[in-house]
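Student: Test case, fold it:
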Amino acid sequence: MPSASRATAPSGPTASAHATPTGDDLVRRAAEMRPLLIERQAETERRTYYAEDVHEMFREGGFYRMLIPRRYGGLALPFADYARVLVELAHGCAGTAWCFGLAAAHALQVGSYFEKHVQDEVFGDGEFRAASVAAPGVVARREDGGWRLDGTVGYCSGAPYSTHFVGQALVHGLPKEEQARRMLLYIAPRSEWTMLDDWGGDLGLKGSGSHSIRFDGGRIPADYALEGVDMISVDVDGGTPGYALHGDALYSGRSMAPFTMTLCAITVGAGYAALDAFEEELRTRRTALPPIVPRLTDPDYHRWYGEGLAKIATAEAALMRCATEHHALCERTAAGGPPYSAEEEVRLGAIAREAMLQAIAAVEGPLRQSVGAGVLDDGARFTRILRDLAMVAAHRNTVMREPLYRVLAGLRLGLA
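Tutor: Coordinates of the predicted model:
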């Protein structure tokens, strides 16, 4: 029988990859890939990123083009569609979804904040994927009319298939008190950095391609860097170059809320994957204590399954509500209304973060505590999901929830 946690992957014909896919098309294609992604999970973890043929499926299917502007051959789909696709991919393999999702998502930043001639070059060949890290692990020096970049950046998820890197750099020579205020937001082509072979030893998300990258005298043109722009809080008061260029509200918004929603979508998908693994045990195993009956008929297992489903579905509902509101705020900004504010961005991020915690709690609570030790073998699907979610719970975005509660309160109350 199909899983009750989500609709089973469709078995009907897939739309031609050469047609312009809709959001629904891509959600369906992502669901159709689920059996393959599950089958390949161990292999993906050993490689530390998904295989070349999966990469080609993403390319041919239009997945990488979801957030690229239409003038460059992109689809410019609403962020809600992107989130739905990530949920489906993570329902198969969270590591694959993380590696894909954290590289493809940054088309939104480039399409929003950089000028036309930069976008023409970066998006021009129709190929764009960019790992990105907000922490400024690189030092930038002015040199030959551009910037020289030196340093190593860790946790660059999606680096194996990235064509670019989008990051933050501290400007060499500035007084310490000015460095944070005048950080660079920059784009660096793949030719200017080297990916290190240092991923795969962490507890989970082993297939996420979260390698470090190293700049050793990397060079970018001056206009590939925006001085004084912090990617975690981009002020869009007065509009964005992206909206002026594309006339699409998708490119008029802030960036940190969509990033948190990206992580949330993957977490929700992993929650549904855990629910599927729990259901498999429900349908094939018997209770451990008398009366020994099929778990499928036991009311306690019904309660644990139902609690997990309710919590994960609630997290998904909160995620989609955030994505819808994000789009509305982008449209309001584009229409000349009150600009998308820092408070609104922090609030949406906080909601998405709470949804992540809800999904994690559903897996670590009623599902893990009742699935049985026999299911927790090292290579088992449920065990892999637990490891992946442990990494999500330890991610900087997640552990920042306490200080961000204070930031949200300060913004709402009008305090500095």
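Student: going forward, measure contacts and count neighbours with C-alpha atoms only.
Tutor: Fine.
Student: Residue 149 touches residue 142, doesn't it?
Tutor: No - contact criterion C-alpha atoms under 8 Å: residue 149 and residue 142 do not qualify, at 9.1 Å.
Student: for the stretch 101-250 of the chain, what spans make up the helices?
Tutor: 107-113, 116-123, 176-179, 241-246 (DSSP state H, counting those that start in this stretch).
Student: re earlier: looking at residue 149 and residue 142, which is more packed in?
Tutor: Under the neighbour definition other C-alpha atoms under 10 Å, residue 149 and residue 142 were set side by side, and residue 149 has more, 27 against 16.
Student: Now for residue 311: which residues touch it?
Tutor: By C-alpha atoms under 8 Å, 6 or more residues apart in numbering, the residues touching residue 311 are 358-359, 362.
Student: check which helix or strand covers it.
Tutor: helix 299-334 (DSSP states H and E).
Student: Would you indicate which residues of that helix are buried?
Tutor: 301, 304-309, 311-316, 318-323, 326-334 (16 or more other C-alpha atoms under 10 Å).
Student: How many residues are close by residue 376?
Tutor: 15.
Student: ugh, wrong one, I meant residue 36
Tutor: When neighbours are defined as other C-alpha under 10 Å, residue 36 has 12 of them.
Student: before we move on, back to that, out of the helices of the stretch 101-250 of the chain, which one sits most buried?
Tutor: helix 107-113 (a mean of 25; mean count of other C-alpha atoms under 10 Å).
Student: residue boundaries of the strands in the protein?
Tutor: 130-143, 146-156, 164-171, 184-189, 194-195, 211-221, 225-227 (DSSP state E).
Student: just the angle between the fourth one and strand 146-156, please?
Tutor: Same thing as strand 184-189. 80 degrees (axes from the mean of the first three to the mean of the last three C-alpha atoms, to 10 degrees).
Student: Would you do the same for the sequence below? I want to compare the two.
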Amino acid sequence: MARVAEIDTMLVDKARSFIPRLRERGAETDNIRRIPEATIEELKEAGLFKILRPHMYGGFQSNMRTYTDCIVEISQGCGSTGWIVALCAIRELMVAESFSEKTHQEIFGENEDVVFAGVYEPRKCIAKRVEGGYMIEEGFWMFCSGSLHASWGYFGMPVMDEKGKLIDQCLMTVPFNQMEIMDDWHTMGLRGTGSNSVKMNNVFIPDHRVVSFSQALNGNFASQHLRDVPLYNTALFPSLILSLGLPGLGLVKAALEFFQDKLPGRKAAHIGVEYVRDAASTHLMIAEASLKIDSASMHYYRVADDLDDWAQRGTYMDKPTRVRALADIGYANQMCKEALDLLMLASGSGFVYEGNPLQRIFRDFWTLYSHRSLSPNITKENYGRVLSGLESNALRY
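Tutor: Have a look, this model is predicted:
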């Protein structure tokens, strides 16, 4: 157990060590609209894509708390890089849990240099049943973060009967060299994530690389060879949504740090004091922002710890707890937004200049905050329904 704790500490320390260099590469990351290759290679060398990968495939097989720590640290250096590590690493969990040993052997083999990208919601996917698997005649998925660095992908695939009625929503894995990546990620924020649309035409997917997503969401995993590893009993959907929110926590922590660093020398105007740090309004805003960040952190870490606790007990997290976990994530996202609003208001208009780190944080955070899966309103509504003795309206949780 001590060795596991040492490894977890080592991973978090490595993630923290990236902050200065990621900040130095921030402008480059935005300009080239992808993570610099030097950063990708350093992340691979540090093993930060493999936090949740099984030991048998060269991973650290850690836990959701360590994962959370690492993503928050990296995101304090760069929102785009934090987003990529968050999503690529959580896909390791998804693939490990959802697919069979045969599929894992095909993906990893003797090559541990694997990076995953993927999207579980297709915008269009025409899949035909053929001998031994499925032919994807036409598939189109938007927002495929990490597409420019991926070697393997997972994608949602609806399975229809002969009358066109939906039978199941499935997941498939496919080598990324069978995908076409579109250059359409021209955005306000998270510019470096390379979240391009991807498509495929007439690609054969063998049966062993197709699993039921609906079954996986309820803990019925095809990875029978990993059933005795607690990590791979982790509730899938809350983990996926947690991965989307955590970079936002790192971003607002960085915003608070930048605000405090600049505060001592900031002159005041029209508020009755010489320096901004002497104003009572500053004291109120920075205190409230800090407490909101703390509140967001407590909700995010409650999710991570609950995921670990249920997995360690060998019991798949029940539906009410999963709905609450999603509400925790949505609420934490809202707390981060309100904290950032306060810090931006207290910072004055200087953030509008290019090169001001707060501007990039603002753009990155708002791109993240708007993700529908992180919606405070939707997640609270569904939690409220469960608290009222009703079924959640969410199709997936």
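Student: sorry, back to before: TSV please, covering the strands of structure 1 and showing distance to residue 260 of structure 1.
Tutor: Formatted as TSV, the strands of structure 1 follow (distance: least, C-alpha to C-alpha, whole Å):
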stretch	distance to residue 260 of structure 1
strand 130-143	13
strand 146-156	16
strand 164-171	16
strand 184-189	18
strand 194-195	25
strand 211-221	20
strand 225-227	22
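Student: Point out the most buried one among those.
Tutor: Across the strands of structure 1, averaging neighbours per residue (mean count of other C-alpha under 10 Å) puts strand 164-171 on top, at a mean of 25.
Student: how big is the offset of that one relative to structure 2?
Tutor: Superposing on structure 2 places strand 164-171 of structure 1 at an average distance of 1.5 Å from its equivalents, by mean C-alpha distance after the TM-score superposition for structure 1.
Student: So which elements touch that strand?
Tutor: In terms of contacts (3 or more C-alpha pairs under 8 Å, 6 or more residues apart in numbering; DSSP states H and E), strand 164-171 of structure 1 is packed against strand 130-143, strand 184-189.
Student: Residue 387 of structure 1: which of those strands is closest?
Tutor: strand 130-143 (22.1 Å; C-alpha to C-alpha).
Student: what's in contact with the closest one?
Tutor: Contacts to strand 130-143 of structure 1, defined as C-alpha under 8 Å, 6+ apart, come from residues 102-107, 147-159, 162-172, 183, 215, 231-232.
Student: Spit out the contact partners of residue 265 of structure 1.
Tutor: 83-84, 86-87, 90, 316, 319.
Student: Map it across to structure 2 for me.
Tutor: The alignment partner of residue 265 of structure 1 in structure 2, by TM-score structural alignment, is residue 246.
Student: same thing with residue 355 of structure 1?
Tutor: Per TM-score structural alignment, the equivalent position to residue 355 of structure 1 in structure 2 is residue 332.
Student: how much space between its match and residue 371 of structure 2?
Tutor: Separation of residue 332 of structure 2 from residue 371 of structure 2 (C-alpha to C-alpha, to the nearest Å): 13 Å.
Student: what's the answer for residue 256 of structure 2, then?
Tutor: 23 Å.
Student: Translate residue 72 of structure 2 into the numbering of structure 1.
Tutor: Applying TM-score structural alignment, one finds that residue 72 of structure 2 aligns to residue 87 in structure 1.
Student: Would you confirm that its match contacts residue 273?
Tutor: No - with contact defined as C-alpha under 8 Å, residue 87 of structure 1 does not count as touching residue 273 (9.8 Å).
Student: if we can go back for a sec, so residue 332 and residue 371 of structure 2 - more neighbours on which side?
Tutor: Using other C-alpha under 10 Å as the criterion, residue 332 of structure 2 and residue 371 rank with residue 332 on top: 28 against 11.
Student: In contact with the nearest residue to the more buried one once chain neighbours are set aside, which residues?
Tutor: Closest residue to residue 332 of structure 2 apart from its sequence neighbours, by C-alpha to C-alpha, 6 or more residues apart in numbering: residue 296 at 4.0 Å. Taking C-alpha under 8 Å, 6+ apart as the contact definition, residue 296 of structure 2 lies against 249, 331-333, 335-336.
Student: farthest pair in those?
Tutor: For those, with distances taken as C-alpha to C-alpha, the pair at the greatest spread is 249 and 331 (11.9 Å).
Student: The two: who's more crowded?
Tutor: residue 249 (27 against 22).
Student: does that one really touch residue 74, like I thought?
Tutor: No - counting by C-alpha under 8 Å, residue 249 of structure 2 does not reach residue 74; the two are 10.6 Å apart.
Student: hmm, back to that, what's the separation between the match of residue 265 of structure 1 and residue 239 of structure 2?
Tutor: Residue 246 of structure 2 is 11 Å from residue 239 of structure 2, by C-alpha to C-alpha.
Student: Kindly report the same for residue 87 of structure 2.
Tutor: From residue 87 of structure 2 to residue 239 of structure 2 the distance is 10 Å (C-alpha to C-alpha).
Student: Those two: who's more crowded?
Tutor: Shown here are residue 87 of structure 2 and residue 239; by other C-alpha under 10 Å, residue 87 has more neighbours (25 against 21).
Student: aligned partner of the more buried one in structure 1?
Tutor: Per TM-score structural alignment, residue 87 of structure 2 is aligned with residue 102.
Student: residues touching that match, list them.
Tutor: Neighbouring residues of residue 102 of structure 1 by C-alpha under 8 Å, 6+ apart: 130-132, 157-158, 262.
Student: how does it look with 6 Å?
Tutor: With contacts defined as C-alpha atoms under 6 Å, 6 or more residues apart in numbering, the neighbours of residue 102 of structure 1 are residue 158.
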